[in-house]
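Asker: Pasting the sequence and the predicted model now:
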Amino acid sequence: MRFTWRNTATVPMKVKTLLSQHGVTRSLLKKVKYHGGAILVNDQPVLAIHVLTGGEKVTMVTPIEIGNDFLGGSDLPLTILYEDRDYLIANKPAGVASVPAHHLPENTLANRVKGYYQAQAYENQVVHITTRLDRDTSGIVLFAKHHFAHSIIDAQLKTHAMRKMYLAVVSGVLPADHGWLDQPIGRAPGSFIKRTITPDGRPSLTEYWVVRRLADRTVVKVRLHTGRTHQIRVHFAAAGYPLIGDTLYGGPRNPWINRQALHCMQLSFYDPFLQRDLTTFAPLPQDIVDLMR
C-alpha cells in the first residue's frame, strides 16, 4: 500500500519526523525497513534519516501483511456496517465473542472477518481488531485493515478522542436526566472475569443521559470516556441500577432478553485517510427493542 504526503515545512527535517507527524510509528517504520516496504522522496528511495528541505513528495510503501494460521477463517454471517480501504466496521450480535479464547470455539467475530478477507482475496490478511465488546454485548466493533490504520486508532484511543455511544436498559428508575459515574475499577478478588469498584483500581468515567423511564427500568444512552473491562456494567451496578439481564453484576432476569441489555450503537473517530470525521450507527437488536416496549 502507498501513502503519500507533501512536505510543506519551511525548515529542514528528517523524513522520519514528517512521517511521525502523520501518525507513522517506530514499529511501522521497522516493518517498512525490514519486511519489504520502502520510503520514497520524489519517487526515489531514501532512508528514514534523509533530510527534507521543503516541497518534496514523500511516499511510504508498506509491505503486504500475510495472515497467520493461529486465526482461522469462518464463513458464518458477518454484518458489515461500513468498509473502505482502511477500515471495516461490523455489527456484532450478542452471544458472539470478539476474539478467540481457549474456552471459546472459532466462531468469533475476528474469525468471521478473517473468512471475509479470504473470500475477498485481500492482499492484507492480518485481522486488526481495535475495539472489542463483551460476548453478550451487541453492536459496533472496529477493525483496521492494515498496521498503519491500526496505529492511528490506537493513538486516538490513548487520547480518548474516539467517541463510543451505547444504549443500555438498567433496572430501577434513574432520577437524574444526565449524570456521571466516576469510580475506579479493578479486578474482583478471586475472579478472572468479574470487575469491581476498588480504591486501587484504574480511573474510570462514564456519562449517561436518560432516554426513557418505564415502570421498573430506565433506558439510557451512555458514553464511555475511558475503556475499562465491564465499565458500564460495573458502574451502574455500583450505583444501584444494574443492567437488566446482567446476572454477573446482580441485574434482574427478564423474559424479553437473556443477556445484559447493552448495545454499542454509535462510533465516531477522525479518519486521516479521508481527512474527515467518520460516524457509524448500528441498529438496535430485537431483544432490546422488545425490552424497551
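Answerer: Sure, I can see it.
Asker: make it CA atoms for all contacts and neighbour counts henceforth
Answerer: Will do.
Asker: Excluding its own residues, what touches stretch 280-290? List them.
Answerer: 81-82, 89, 91, 138-140, 169, 256-257, 261, 263-268 (CA atoms under 8 Å, 6 or more residues apart in numbering).
Asker: Separate out the buried members of those residues.
Answerer: Buried by 16 or more other CA atoms under 10 Å: 81, 89, 91, 138-140, 169, 256-257, 261, 263-267, out of the contacts of stretch 280-290.
Asker: okay, among those residues, which ones form the most distant pair?
Answerer: 89 and 256 (27.6 Å; CA to CA).
Asker: just checking, which of the buried ones among the contacts of stretch 280-290 belong to helices?
Answerer: Assigned to helices by DSSP state H, none of the buried ones among the contacts of stretch 280-290 qualify.
Asker: Name the nearest of those residues relative to residue 293.
Answerer: Set against residue 293, the nearest of these by CA to CA is residue 256 (9.9 Å).
Asker: which non-adjacent residue is nearest the residue located most distally from the centre of the chain?
Answerer: Largest separation from the mean C-alpha position in the chain: residue 53, at 38.0 Å (CA atoms, centre = their mean). Once flanking residues are discounted, residue 53 sits nearest to residue 12: 4.6 Å by CA to CA, 6 or more residues apart in numbering.
Asker: Neighbours of that neighbour, how many?
Answerer: 10 (other CA atoms under 10 Å).
Asker: For it, which residues are in contact?
Answerer: By CA under 8 Å, 6+ apart, the contact list for residue 12 reads 51-54.
Asker: do residue 117 as well
Answerer: Neighbours of residue 117 in contact, by CA under 8 Å, 6+ apart: residue 125.
Asker: quick check, it in a strand?
Answerer: No - counting by DSSP: H, G, I helix; E, B strand; the rest coil, residue 117 is located in no strand; its state is helix.
Asker: For it, give its distance to residue 230.
Answerer: Separation of residue 117 from residue 230 (CA to CA, to the nearest Å): 30 Å.
Asker: residues in contact with residue 278?
Answerer: 268-271.
Asker: Run through the helices of this protein in chain order.
Answerer: Using DSSP H, helices in the chain cover 15-21, 26-34, 109-120, 147-158, 231-238, 286-292.
Asker: Residue 189: which of these is closest?
Answerer: When the helices of the chain are compared by CA to CA, helix 231-238 sits nearest residue 189, at 14.4 Å.
Asker: From the contact counts, what lies against the closest one?
Answerer: Packed against helix 231-238 by the contact rule (3 or more CA pairs under 8 Å, 6 or more residues apart in numbering; DSSP states H and E) you find strand 195-197, strand 206-213.
Asker: Can you report how many residues lie near the residue nearest to residue 72 when sequence neighbours are not counted?
Answerer: Distances taken as CA to CA, 6+ apart place residue 111 nearest to residue 72, at 5.8 Å, with adjacent residues excluded. Neighbours of residue 111 under the rule other CA under 10 Å: 24.
Asker: try it against this one:
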Amino acid sequence: MDNLFTITWVVQDEEAPVLLREYLKEKQISKAALTDIKFHGGALFVNKEEVTVRKSLSAGDEVQVCFPPEQKSESMDAEDIPLEILFEDEHFLVVNKPPRMPTIPSLYQPKGSLAAAVLFYYQEKGIPATFHAVNRLDKDTSGLVLIAKHRFAHSLMSKQQINKSIKRGYIAFVHGHVEKAELTINSPIGRNPDSIIERMVRDDGQPSITHFKKIDYCSAYDFSVVRLKLETGRTHQIRVHMSSIGHPLLGDDLYGGKMGLLDRQALHSEETIFTHPFTGEKIKLKVDCPKDMKDLWK
C-alpha cells in the first residue's frame, strides 16, 4: 500500500463513538469511492489493522484510507515538456500553462498538451496518478491550472467549483477604449447554431455573469487592459461577453478580434484562490502575464 495515495485522520472526542462508514461519510468519501476502494485494490485501516466499514471507532483511533491505484488514460501519452510549477503537495499541483498549449490532447492537436507534460512529471517522480484538471483553459489562454493528484482530491475540488468557492482572476487586452471603469455583464450564453465551436449571447442560453474593471488604456495600439472575475464558468465566457459589448479580445478572430498585435486571444488566468480541503489553508497564487502580452503593455 506504500505507493497508493493515503489519507489519515485521528478520531476526535466529539466524533466518537461512530461506525467507520458514517465517519467516512462525514469526511465526504462517497459510496462510489468506498466501492472503488473495496473492489479495485484500495484498503481501510484503523490503528494499522485492515477493517471494513462496519468497524466501530473510538476517540483517538487512527483511520487511514488507501485509495486504489489509478490508471493513465489510454488516449494520453506522457511527453517530456517543462512545467512551471507554482504549488505542489501530495494532493494538488498548480502550474502556469503557456499559451498555445492545449490542456488535454485533441484530434486536432494530439501532442504537446499540459496533460502529457504532467503525466511525464508524475512518471519521473514516481507519482501513481493520472491527469485530473480541476479547471481547464483554452489552448491559447495562458495561466494557472489547478490539478488534483487523485480522484478524492478532484471530487472535493469539484464541490468547491459548484459552491463557487474557488476564485479565479483573469487579465485581458480588449480592442478600443472601454469607457466604464467597472461593469458587470449579465448575459446568457449558448451555442451558435451555425458553429460547433462558437458560443454567443442568446436569450435561451445558460446564465452567465462576468465582472470586470478597467485598469489601463494603451492609446498607441488602441486597446484597454481589464481584470475580470467570473461568477459562472461557461465555455468562452470572457471572450463572448467582451465581444458582446463591442470590445473583443486582441487576437481573438473567432469573436471579432484582430490578429495584428497578437496571434492568439490576449487572455491570461493570473490568480487562483481556494481553500485546501485537507489542511483548511487558504491558498492564493498569482502569476504575471506571458511575454507576448507584456511586450504590448509597456
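Answerer: That came through fine. As the structure is a prediction and not an experimental result, all values here were calculated from the model.
Asker: Got a TM-score for the pair?
Answerer: The TM-score (TM-score structural alignment, normalised by the length of structure 1) is 0.93; 291 aligned residues with a CA RMSD of 1.8 Å.
Asker: Point out the most buried one among the helices and strands packed on helix 231-238 of structure 1.
Answerer: strand 195-197 (a mean of 21; mean count of other CA atoms under 10 Å).
Asker: Can you give me the stretch of structure 2 that that one aligns onto?
Answerer: Residues 199-201 of structure 2 are matched to strand 195-197 of structure 1 when aligned by TM-score structural alignment.
Asker: follow-up on the earlier one: and the residue farthest from the centre of structure 1, how far from residue 8 of structure 1?
Answerer: Applying CA to CA to residue 53 of structure 1 and residue 8 of structure 1 gives a distance of 9 Å.
Asker: Contact partners for the residue sitting nearest the centre point of structure 1?
Answerer: Nearest to the mean C-alpha position of structure 1, by CA atoms, centre = their mean, lies residue 131 at 2.0 Å. Neighbouring residues of residue 131 of structure 1 by CA under 8 Å, 6+ apart: 141-143.
Asker: number of nearby residues for residue 23 of structure 1?
Answerer: When neighbours are counted by other CA under 10 Å, residue 23 of structure 1 registers 16.
Asker: how about the counterpart of residue 16 of structure 1 in structure 2, what does it touch?
Answerer: The alignment partner of residue 16 of structure 1 in structure 2, by TM-score structural alignment, is residue 21. Residue 21 of structure 2 is in contact with 53-55, counting by CA under 8 Å, 6+ apart.
Asker: which one of those is nearest residue 210 of structure 2?
Answerer: Of all the contacts of residue 21 of structure 2, residue 53 has the smallest distance to residue 210 of structure 2: 44.7 Å, by CA to CA.
Asker: Can you report how many residues lie near the aligned partner of that closest one in structure 1?
Answerer: Matched by TM-score structural alignment, residue 53 of structure 2 corresponds to residue 48 in structure 1. As a burial measure, residue 48 of structure 1 scores 17 neighbours (other CA under 10 Å).
Asker: before we move on, what about the one 10 residues further on?
Answerer: As a burial measure, residue 58 of structure 1 scores 22 neighbours (other CA under 10 Å).
Asker: can you tell me which residues contact it?
Answerer: 4-7, 15, 39-43.
Asker: so which of those is the most crowded?
Answerer: Busiest of those [other CA under 10 Å] is residue 39, holding 26 neighbours.
Asker: what do we get in structure 2 for that residue?
Answerer: Match for residue 39 of structure 1 (TM-score structural alignment): residue 44.
Asker: ok, and the closest non-adjacent residue to its match?
Answerer: Closest to residue 44 of structure 2 by CA to CA, 6+ apart is residue 65, at 4.9 Å.
Asker: Number of residues surrounding residue 121 of structure 1?
Answerer: Look at residue 121 of structure 1: counted by other CA under 10 Å, it has 10 neighbours.
Asker: can you pull the contacts of it?
Answerer: Neighbours of residue 121 of structure 1 in contact, by CA under 8 Å, 6+ apart: none.
Asker: can you check the one 4 residues further on too?
Answerer: For residue 125 of structure 1, the set of contacting residues under the criterion of CA under 8 Å, 6+ apart consists of 65-67, 114, 117-118.
Asker: isn't residue 223 of structure 2 right next to residue 179, touching?
Answerer: No - the criterion here is CA atoms under 8 Å, and residue 223 of structure 2 misses it with residue 179 at 11.5 Å.
Asker: any residues in contact with both of these two?
Answerer: Residues touching both residue 223 of structure 2 and residue 179 (CA under 8 Å, 6+ apart): none.
Asker: Have a look at those two and say which one is more surrounded.
Answerer: Counted by other CA under 10 Å, residue 223 of structure 2 and residue 179 do not tie: residue 223 has more neighbours, with 23 against 10.
Asker: residues contacting the counterpart of residue 80 of structure 2 in structure 1?
Answerer: Correspondence of residue 80 of structure 2 to structure 1, assessed by TM-score structural alignment: residue 75. Residue 75 of structure 1 makes contact with 112, 115-116, according to CA under 8 Å, 6+ apart.
Asker: same deal with residue 234 of structure 1?
Answerer: Residues in contact with residue 234 of structure 1 (CA under 8 Å, 6+ apart) are 185, 195-197, 242, 249.
Asker: Quickly check the residues you listed for the two that are furthest apart.
Answerer: Counting by CA to CA, the most remote pair of the contacts of residue 234 of structure 1 is 185 and 242, 15.5 Å apart.
Asker: neighbour count winner among the two?
Answerer: residue 242 (27 against 23).
Asker: Aligned counterpart of that one in structure 2, please.
Answerer: In structure 2, residue 242 of structure 1 lines up with residue 248, judged by TM-score structural alignment.
Asker: quick one: that match and residue 174 touch, right?
Answerer: Yes - between residue 248 of structure 2 and residue 174 there is a contact under CA under 8 Å: 5.4 Å.
Asker: Need the residues touching each of the two.
Answerer: Listed as contacting both residue 248 of structure 2 and residue 174 by CA under 8 Å, 6+ apart are residue 242.
Asker: Tell me how many other residues surround residue 85 of structure 2.
Answerer: 13.
Asker: Spatially nearest residue to residue 220 of structure 1, not counting backbone neighbours?
Answerer: That would be residue 210: by CA to CA, 6+ apart, it lies 4.5 Å from residue 220 of structure 1.
Asker: Name all residues that make contact with that neighbour.
Answerer: Residue 210 of structure 1 touches 174, 176-178, 218-221, counting by CA under 8 Å, 6+ apart.
Asker: what's the answer for residue 15 of structure 2, then?
Answerer: By CA under 8 Å, 6+ apart, the contact list for residue 15 of structure 2 reads 23, 59.
Asker: about what we covered before: if any of the contacts of residue 125 of structure 1 are buried, give me the ChimeraX selection for them.
Answerer: Burial among the contacts of residue 125 of structure 1 is assessed by 16+ other CA under 10 Å; the matching ChimeraX selection reads:
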select :65,67,114,117,118
